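**Student:** Okay, predicted coordinates and the sequence, questions at the end:
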Amino acid sequence: MKRDRRKFHIHTFGCQMNQADSGIIATLLQNEGYEPATSEDEAGIILLNTCAVRENAVERIGHYLQHVKGFKRKHPELIVGLAGCIAQYRREALFGDFPVLDFLAGPDNYRDIASLVAEASGGCRVSRLDFDATETYEGILQSRVEPLTSFVPVMRGCNNMCAFCVVPFTRGRERSHPFGSVLREVRELGLGGCREITLLGQNVNSYCDPQSGADFPQLLEAVCREAPGVRIRFTTSHPKDMSPSLVDAMASQPDICQHLHLPVQSGSSRMLERMNRGHGILSYLEKIRLIRQRIPGIAISTDLIAGFCGESESDHRQTLELMREVRFDSAFMFHYSPRPGTLAARTMPDDVSEEDKKRRLQEIIDLQNTISGELLREAVGTVVEVLAESESRRSAAQLMGRTSTNRVVVFDRGSFQPGDLVRVLITGSTSATLSGKTV
């Protein structure tokens, strides 16, 4: 297949923020006359939008670039770019590591991608990796593939210097999108038929409107008024910024989904102090109790790190005990890997053996799978409201959707279509999925 130099393909790695950024990049390229390719095989421009949070994310980029190398061998005119956090983090060293790359663009430099493509087409290897403390991409509506659910960034960057985290070094300082800009985007999505919107930020509940000073609870309430009947989610929250007013806003607005992602990272206050998290386990548990008191039935998910610097077996057992006490619906679970430039990598020995890291991680995974399975079995016999998102992978006679608590449900479609809100009687469960019939 001949490659069209005016067509682009974006391959997105990592978080929901990256998915939203890919939509912004696509809009910026289309504004300059480029078109999205139907597949990477016809694209004259292949762009990787990347994540640097986990070590395995970096490895995945390398594997994919090996795949792209074969394309470029057959089509030397193919332009290959790398954007996002890996570009900002590893910078021009990437050109030496991956000769297939033609250009790099950091998270604050997406407006320059069209000019980078033009320069690369002339045979230059170029980069734009400047931080811009004012860049929020205000007014740029994402090019969206999925019409029913959308991600809306409300802030960028992070001021929390967690010892293990590279985000402040790749995304820069916190800056919030203007209140009115967020509401305009939400209003357009609601009028366009979107059924669920997720508000995004590296630390979304520290949002502060740069003009009025309005905080995140005020933004949440305004978003619900702007798009009535549209489900609202948000991620990611930091425990230290989980305020009573935010809990009240969630409890008072029926369109806000009953799911909260609240990363804790460890069950040991000693480890949380080493991680520079800004909260301890007692304060975390107090907030969990408040949330469950005000929002009965809410599902809570989290992030957990096994084997951080200095973690003892006692610290690890405290994490397992926290999991048993809180009973998270789900968790993102990793073993610690040093990220160069972070506080931990600079000042703390990585002194937990690889064997212990992997064992502890497996114990965390096994316990979480048990808890998740128990919670799903407890849902059997209940009636839940499901937003149908798509056909089931196994059968066009079934639909797949999610509850307000973010649980996946598969059910016989009958006359229903993606986008419908459906009441489903839960009749069965697996370790990760509920099944049922419409009522």
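**Tutor:** Structure received.
**Student:** C-alpha only now, for contacts and for neighbours.
**Tutor:** Will do.
**Student:** what's the burial count for V167?
**Tutor:** By the criterion of other Cα atoms under 10 Å, V167 has 22 neighbours.
**Student:** Next up, a structure to set beside the first:
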Amino acid sequence: MTTPPSPQHAGGTTPTGGAVTVTDAEARKVAFGAFVGTALEWYDFFLYGTAASLVFNRLFFTSGNPALATLGAFASFAVGFAARPFGAILFGHLGDRIGRRRCLIITVTLIGVVTGVIGLLPGYVSIGVAAPVLLTLLRLVQGIAVGGEWGGAVTLAVEHAPIERRGRYAVMPQIGSPIGTLLSSGAFLAVSALPPASFDSWGWRLPFLAAFPLLYIALWIRRRVGESPLFEQLLAEDEVASSPIRDVVTTAFPQLLVGACACLLGVGGFYLATTFVISYGTGTLHLSRSLMLTATLVAAVLEIGVLVAGGRLAERFGPARITVAGGLVSVLVAFPMFWLIDSRGAGLVVLGVALGVACLSIPYAVSGPLLADLFPAKLRYSGLALSSNIAGIVSGFVPLVATALQAATGGGSWSAAVLLIVIALITTLGGALAPRLSLSRDEVVAGG
């Protein structure tokens, strides 16, 4: 059993090591607020990924070559990830300077508004090349906002949580991911029952337009959440970093790389197992859209249980060990996952997707506390945001790379399985190195 993180850099303490009184009721309130915001965040982000597989490749990236159209749609999907580091830099700086709560209100507003506007955007037939250009620009703005959302949500949850129960509260923002998947896949599953002409003309827009009322709910809840007690302590003691991004890059660059490696499977592996698999199942295997969307729904339900269990296990064994275990298990199931999908049997396809998502969710469950232990309080928002989004920018290209590899190797799934193994091994390495770089009591003084 690992020892708990030192109080100087753990949630629930002041930057100088003095105790901050945080009740479980307050921690639950903050964690729920973080969860609601990230659920909307991932609903919007996953919605785009699903639409890239089913809609944008036909209605926005029109081409005589279906493979090229799909590549164009996945390229616009990747743009959102390419923009995320810029959001991490912007909101990481602001989050460590003016507060976590303010930034999270801004990011969730941007995400919700942009997603709703995508639902109003005319297609290629109506406005020509302007359609994919505008769609890509909106995806760019969405990516910037998402780049600042997760790091702030996890930081706020960790810094409000009692130290001995950080795992269960830090996992709440992570649960927003499968909930977002359930909402987005469920919404597309519902509208996919429409006649093809109705689906193409207006049906696909409904899930995007639903972002507007969801944004209202998220803002109402998030505005009721208080600021991090650790950040308030930093303000009171005038210990706020003047240039947090610069400080992270110059003083904690190895931590950034290790954190990014540890996050890669939970993000990049997920998009391989969902966004790419939906495209592969419907385009190459000629399976129905409803079957592939149902598979992602079942996987999301299973993922919630895995995340909850992972958060509890992190409190007992430490997040690094759980990360290593999740990476190794994902290596073992990579080929069986695709063998099940290639069988084309409905039950086996669902089982394959669910199995893959469950295994890669193990390290994702503990990425919050693992990254929080790598960075001191005054740099934590920036450190978490940059680490996760370095992984994010790589992850955004995973469906694109998987599609290109599949085309280059004759259309089989073995290349995607190998890609998943590579991603899983990188995360395993990150988990193995993380304990060596986690901050010690002597290294953290007054949040520095």
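**Tutor:** It's in. Every value quoted in this text rests on a predicted model; they were computed, and no experiment measured them.
**Student:** what TM-score do we get after superposing?
**Tutor:** Overlay of the two chains. TM-score (TM-score structural alignment, normalised by the length of structure 1): 0.25; 198 aligned residues with a Cα RMSD of 8.0 Å.
**Student:** Y381 of structure 2 sits in which helix or strand?
**Tutor:** helix 380-395 (DSSP states H and E).
**Student:** Going toward the C-terminus from that helix, what's the next helix or strand?
**Tutor:** helix 398-408.
**Student:** quick one, that following helix and helix 380-395 angle?
**Tutor:** Orientation check (axes from the mean of the first three to the mean of the last three Cα atoms, to 10 degrees): helix 398-408 of structure 2 against helix 380-395 gives 20 degrees.
**Student:** How about helix 398-408 of structure 2, which residues are buried there?
**Tutor:** Within helix 398-408 of structure 2, the residues scored as buried using 16 or more other Cα atoms under 10 Å are 398-406.
**Student:** tell me what that helix is packed against?
**Tutor:** Packing contacts for helix 398-408 of structure 2, counted by 3 or more Cα pairs under 8 Å, 6 or more residues apart in numbering; DSSP states H and E, involve helix 66-97, helix 414-437.
**Student:** tell me what the last one is packed against?
**Tutor:** It refers to helix 414-437 of structure 2. Judged by 3+ Cα pairs under 8 Å, 6+ apart, helix 414-437 of structure 2 is in contact with helix 253-264, helix 319-342, helix 398-408.
**Student:** looking at those helices, which is buried most?
**Tutor:** Mean neighbour counts were compared across those using mean count of other Cα atoms under 10 Å; the top stretch is helix 253-264, at a mean of 26.
**Student:** by contact count, what packs against it?
**Tutor:** Against helix 253-264 of structure 2 (3+ Cα pairs under 8 Å, 6+ apart) you get helix 346-365, helix 367-372, helix 380-395, helix 414-437.
**Student:** change it to 10 Å
**Tutor:** On a contact count with 3 or more Cα pairs under 10 Å, 6 or more residues apart in numbering; DSSP states H and E, helix 253-264 of structure 2 meets helix 244-251, helix 319-342, helix 346-365, helix 367-372, helix 380-395, helix 414-437.
**Student:** can you tell which of the ones you listed is closest to G283 of structure 2?
**Tutor:** Minimum separation from G283 of structure 2 across these (Cα to Cα) falls at helix 319-342, 12.5 Å.
**Student:** related to what we said a few turns ago, compare the helices and strands packed on helix 398-408 of structure 2 and give me the one nearest V331 of structure 2.
**Tutor:** It is, among those and with distance given as Cα to Cα, helix 414-437, at 4.9 Å.
**Student:** Please give the centre-to-centre distance between that closest one and its chain.
**Tutor:** Mean-position distance between helix 414-437 of structure 2 and its chain equals 17 Å (Cα atoms, centre = their mean, to the nearest Å).
**Student:** Give me the buried stretch members for that helix, please.
**Tutor:** Within helix 414-437 of structure 2, the residues scored as buried using 16+ other Cα under 10 Å are 414-417, 419-435.
**Student:** Helix or strand next in line after the helix or strand that contains G96 of structure 1, which one?
**Tutor:** G96 of structure 1 is part of helix 93-97, with elements assigned from DSSP H and E. Heading C-terminal from helix 93-97 of structure 1, the first helix or strand you meet, by DSSP H and E, is strand 103-105.
**Student:** Now the element after that next one, going C-ward?
**Tutor:** Sequence order places helix 113-121 as the next helix or strand after strand 103-105 of structure 1, per DSSP H and E.
**Student:** my read: R97 of structure 2 touches L235, true?
**Tutor:** Yes: taking contacts as Cα atoms under 10 Å, R97 of structure 2 lies within contact range of L235: 8.9 Å.
**Student:** that older thread, as CSV, the helices and strands packed on helix 414-437 of structure 2 with distance to G33 of structure 2 would be great.
**Tutor:** Below are those laid out as CSV (distance: least, Cα to Cα, whole Å):
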stretch, distance to G33 of structure 2
helix 253-264, 22
helix 319-342, 23
helix 398-408, 30
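**Student:** nearest to A354 of structure 2, of these?
**Tutor:** Across those, A354 of structure 2 has its closest neighbour in helix 319-342 (8.6 Å, Cα to Cα).
**Student:** on that earlier part again, select, out of the helices and strands packed on helix 253-264 of structure 2, the one closest to D24 of structure 2.
**Tutor:** That would be helix 367-372 among these, by Cα to Cα, at 17.3 Å.
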